[in-house]
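1. Attaching a predicted model along with its sequence, questions to come.
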Amino acid sequence: MKKNRYILTAILSTGLLASCSKSFLDQNPTNQVPEEQVFTTADNVETVINGTWSYAMETFFTFAVPGYTSILRASDAMGSDVAITTKYGLRDAYTFVEMVDNTKNRVSAYWTILYKIIDNANNVITRVDGVTGDETQKARLKGQAYALRGMCYLTLASYYQFNPSVDPNAKAVPIYLKPTTPDTKGNPRATIKQVYDQAIADLLAAEPLVQGYSRGDASKKYKIDINVVEGLLARAYLQTQQWTLAQQKAAAARVGYPLMSAEDYLKGFNDVSNAEWIWGHPQTPNQSNASYNFHFLDVSSPGSYYYSFMADPFFKNFFDNGDVRTKLFDWDTLPSQEGYLRYKKFRFRDETALIGDFVLMRSGEMALIEAEAYARAGNTGAAATKLNELRSARTAYNYVPGTGNIIDTILVERRKELWGEGFSLSDIIRTNGTVVRKAFTAYNGTDSVINVPRGNGTFKQVKAKGHRTLRFPDGTTFVPQSKYYLFSIPLSEVQNNPNL
């Protein structure tokens, strides 16, 4: 726990720099703001919450690890449908040599992000009742702190141990519910069931406290309201196989957020004003560190540096011809990239400033949670209705009950709809599934050759490129419940916490 003991002032200074007076800041160095000065008013606590969010989303560890959303990028890089190139960034996560190695920077960065958020949430939960200010504001801030902590424990549960259906008593990660001090002793690892239970308890505690809170315009969609809490609960209940509750919370989360039009689906997934987005992180030229993730996701804008999130060519086969999402596929023609299949879902909103907003939760995901929850509970009719609601919005053919396993169909639809949004590896762990990758070759095993257009109207034959990693690092084939799917606890944490 040593790495997490001195985190409060660092996060507080992130938020306080933007909103407190110079005289207030001058009393102490900006990274040494005393807690007794911060936790005095509700407005100061508001700054703590905002600073915590800014830390989570805008902190660079390296250019390859720009904040919390890089966890979502790693989840997709380690899945089945993203064919990562050899460009800088997530190439080692893709090959399964990074997250299994507890000495890697990405491993320590993810751990640090999550536990710093948890520690700051613990400070707010513990102290906000004693500050002066509006009681409604104080209650809402406490609820948002509970939700942030619940989100972090849900993230930890998703990647640091297999689903509790495998072994509910398997050791996962430590749980901390009080602010840390220099004297805090590291906690032992809790079981995976205990971590999920804590995540759900936190989110349930948040529910009544954020009820009635209105965020205002779309630029405030990063703030946690009741819809966000319900959506996080829907995810948690889906992962713990509580189907009725998962469906109910997903339905509640969607209220007020209609599915986007087919036209909007093609606009680049870069704008929090999208009517379907329940939760998102906005970017401006002055607050844009998180936008660095677009350099991996955006494979078509000229300003994108790495364009590494290419699509597995087999992924395209999941889509109907009339599906609007097929318009996003395009074989790359640039000399350094030709032969890769681009899926142009993500594009910078501003190609001059190189910024774009990030989606964290939307109604399409919630519709699929409803569909899966109904299906796993045995209500295939309701499941088909929810599935077809989404498929119709994407101009795809309706699923006809009885024409295929509906659960398998829904899981494929999740891959299609949520590509690049961070659910690939977590879904594999959740369903006890396996990564599926195969070489994109011709029927006889030779290279698959495609024709790509040239600027002069002619075509050039090039080798089609798909997955370059088809096995685990030890040479074994992809299987369920592999150690390579789980994120490691950093070596520094192992060394400094003898109770692990």
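-> In hand now; what should we look at?

2. For the rest of this, base every contact and every neighbour count on C-alpha atoms.
-> OK.

3. Helix or strand: which one has the nearest residue to A10 once chain neighbours are set aside?
-> Distances taken as CA to CA, 6 or more residues apart in numbering put N31 closest to A10, at 5.3 Å, once the chain neighbours are dropped. Assigned by DSSP states H and E, N31 falls within no helix or strand.

4. okay, now the one to match up with it:
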Amino acid sequence: MKKYISAILFALVLFSACSDSFLDENPKNFESAEQTYKTTKGFNAALNGLHAYARLEFETWNDNIVAQGACAYEVLQGGLDVCYINNVDGTLQPFQKYTFDATNSYIANRWKWAYGLITNANMMVNYAEKGDVAWIKDTDKTFFQANARFFRAYAYRYLTYLYGDVPWVDKVEDTYRVDFERTPKAQVLAKMIEDLEFAAKYLPENPGDVKDGELTKWVALHMLSEISIFAGDYKKAQTAALEVINSPYFKLMDTRFGKNASQAGDPFADMFLEKNQNRKAGNLESIWVIQAEYNVTGGSTTYNDWTRRAWVPAYYSIPGFMITQEYGGRGLGQIRPINYIFNSYETQDIRNSIYNIRREFIYNDPKNTELFGKKHTITEDNMDRGYMFPTTTKFDYMPENDPTYAGNQKDKIRFRLAETYLLLAEAYLDDNQASKAVDAINKVRERAGATLAKVAEVNMDYLLDERSRELLGEEMRRFTLVRTGKLIERTKKYNSKSASTIKDHHVLWPVPQGVIDANSGLKWENNPGYN
């Protein structure tokens, strides 16, 4: 039933998914929305479905409606100031060379995923308003609407950063429409802020009282801080971030914890070890964690996330190497960090430790007696081919029973407290309160063991460097650069492979051509530069 709702109803509601194959679906058995949204139990089932749909955020090859190819995540990291795109997957090259256009499948599928999530969220909001629901508790209605409104804002987060003006849709339409108007971005952001404020008011407060992955008010407040910055309301952003920071529930992890705590390592590396992401594992820095664990009911599938394949090189393609957990499992090396990031760390910074950045590779195939135990020399050719390059260890993953496994099924930290501090710093910088921004940045640097920043050296570029040191691979870097107005400048400065081709209009993606064509009742002009 949940798959049917996700796959078919948003296709009927919004023109972004108007393929005949979607409209012709005819499952033999399903429970209608009218039947599901009658009781608290039904709403719980639908909420589980909403979480499941949200987990398709970076869905790769699969047979569902939002399969996005092999590199759904990489297009938000590569071709910018943090990552080159390697010569591994040709579908990614347009995002390094900036030759993508309105027919690009990744651009179309990101739109499709977002409006699918919006439609599922709208169903929950709309049906909760009906007067014939048998609620168990008086608070059930606002609880389910708070969850749905968070996910609606989360989907619009993608749409506003990537496409600018997009239709604001907050109800399930009774008839198929082809006359949607693009809502100005400022108005969409204002609606998102309303959704996040509602979510923060009615979601649970104590993260210890909810299951791993479930939303709390702090998840909503963290995102409220970010979106308020994007909307230019820096005071609101500061207030929201400070509520999270001053709450009694979170702390920057500065002591060892969880899996492998008794082994060599450091607190920063501990956060990204498999089974260490969640609060119940002792990670008090995580605010929201996507549940994607391997071989667990309610977790993800092989195809939900191939992030490991992006960051871990295909080192095993070089004679003398074999796949091993020590080197991150089976990666493909589709993107690689630009050296300036790793060169910007101080020696004593724990984020620069061997547990967090892998710079050396030792030949490990005992069958190759000539090379075994020797250090490999990394070449530019092997970096371009994705075979070998220095990289973060955050996305290492390898099931013990299947070293060639393609997926990346460990839980994923989406929001954590270190980023809340950096959002607070950004809001202060935008509000001309540099000394307060420095104080917020230094909370993060102090945990890392780095030299504390001084007011005279801190500006938006310093903050963006600090975000890359702290959040490499976790943040959607394209979003950060769009929000700060630095995408073109920093890509040209740091990414030699994209500097000559990126143009001012590439700050936004084009609206998918299929969307424009399907909205036949109201002609749209595409974003500037893509007509």
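-> Sure, I can see it. Since the model is a prediction, treat every value here as computed from it, not as a measurement.

5. just to revisit the earlier point, what's the spacing between the residue nearest to A10 of the first structure and F61 of the first structure?
-> 18 Å (CA to CA, to the nearest Å).

6. before we move on, what about I369 of the first structure?
-> 33 Å.

7. Provide a list of residues in contact with the residue nearest the centre of the second structure.
-> Central residue of the second structure (CA atoms, centre = their mean): M476, 5.5 Å from the mean position. Contacts of M476 of the second structure were listed using CA atoms under 8 Å, 6 or more residues apart in numbering, and they are 76-77.

8. Aligned counterpart of it in the first structure, please.
-> Under the alignment (TM-score structural alignment), M476 of the second structure pairs with F423 in the first structure.

9. can you tell me how far that match sits from S158 of the first structure?
-> 10 Å.

10. now swap in N496 of the first structure and tell me
-> 24 Å.

11. More neighbours: which of those two?
-> S158 (25 against 14; other CA atoms under 10 Å).

12. Check which helix or strand the residue found closest to the more buried one once you drop the neighbours it is linked to in the chain maps to.
-> Of all residues not flanking S158 of the first structure in the chain, S426 sits nearest, at 5.8 Å (CA to CA, 6+ apart). When secondary structure is defined by DSSP H and E, S426 of the first structure falls within helix 424-430.

13. buried residues in the helix or strand just after that helix?
-> Counting by DSSP H and E, the next helix or strand C-terminal to helix 424-430 of the first structure is strand 449-453. Neighbour-count burial for strand 449-453 of the first structure flags 449-450, 452 (criterion: 16 or more other CA atoms under 10 Å).

14. Nearest to L16 of the first structure among those?
-> The closest of the buried residues of strand 449-453 of the first structure to L16 of the first structure turns out to be V452 (CA to CA; 52.8 Å).

15. Pull the contacting residues for that closest one.
-> 331-333, 338-339, 459-462.

16. distance of the residue nearest to S158 of the first structure from N321 of the first structure?
-> 29 Å.

17. which one of these two has more residues nearby?
-> Set S426 of the first structure next to N321 and count neighbours by other CA under 10 Å: S426 wins out with 25 against 14.

18. Pretty sure A77 is one of the things that one touches, is it not?
-> No. At 11.4 Å, S426 of the first structure and A77 do not qualify as touching, with contact defined as CA atoms under 8 Å.

19. Write a PyMOL command that selects only the buried members of the contacts of V452 of the first structure.
-> PyMOL command restricting the contacts of V452 of the first structure to the buried ones, with burial defined by 16+ other CA under 10 Å:
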select buried, resi 331+332+333+338+339+462
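
20. and which of the contacts of V452 of the first structure is nearest Y397 of the first structure?
-> Using CA to CA, the contacts of V452 of the first structure come closest to Y397 of the first structure at W331, 24.5 Å.

21. contacting residues for V82 of the second structure?
-> 337-338, 341, 468, 472, 477, 494-495.

22. could you redo the last one with a cut-off of 7 Å?
-> For V82 of the second structure, the contacting residues are 337-338, by CA atoms under 7 Å, 6 or more residues apart in numbering.
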